[in-house]
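Q: Below is the structure, and that's it, no one-letter string:
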């Protein structure tokens, strides 16, 4: 499941963040970062998956 989350974090960062942490402040932060640009959202989502944040 972690590999799937990592792939989603790269392709669709908010979706990868949602599957990792659910509806939390991290998801809102990720959506805002994605609105600023794709790369900041990817970095944040990958960080969430790699650090095993659960909410």
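A: Arrived safely. Computed from a prediction, not measured in an experiment: that's the story for all the values here.
Q: When you work out contacts or count neighbours from here on, use the C-alpha atoms and nothing else.
A: Fine.
Q: hey, where'd the strands end up in the protein?
A: Using DSSP state E, the chain contains no strands.
Q: what's near enough to touch residue 37?
A: Under the criterion of CA atoms under 8 Å, 6 or more residues apart in numbering, residue 37 has no contact partners.
Q: Comparison target below:
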């Protein structure tokens, strides 16, 4: 996970997980709309996942 991805996930979480698939983007987008902090946390978890 690069520093640019971390910065992007803090500023706009759905854009940071754009290459992880449509489901990840949709989940992070919904969580970001519900509250900024849940979106950031979800984006960081998805980016830190070594399987994808």
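A: The structure has been received and is ready for your questions. No experiment lies behind these values; they were computed from the predicted model shown.
Q: In the second structure, which residues correspond to stretch 27-44 of the first structure?
A: Mapped onto the second structure using TM-score structural alignment, stretch 27-44 of the first structure spans residues 25-42.
Q: For the matching stretch, buried residues please.
A: Neighbour-count burial for stretch 25-42 of the second structure, with 16 or more other CA atoms under 10 Å as criterion, is recorded at 25, 28-29, 31-32, 36, 38-42.
Q: Stretch 11-26 of the second structure too?
A: 12-14, 16-17, 24-25.
Q: Compute the first-to-last residue distance for it.
A: Start-to-end span of stretch 11-26 of the second structure (CA to CA, to the nearest Å) is 17 Å.
Q: Need the residues that contact it.
A: Counting by CA under 8 Å, 6+ apart, 5-6, 8-9, 28-29, 32, 39-40, 43, 46-47, 52 sit against stretch 11-26 of the second structure.
Q: Excluding chain neighbours, what is closest to residue 10 of the first structure?
A: residue 42 (5.4 Å; CA to CA, 6 or more residues apart in numbering).
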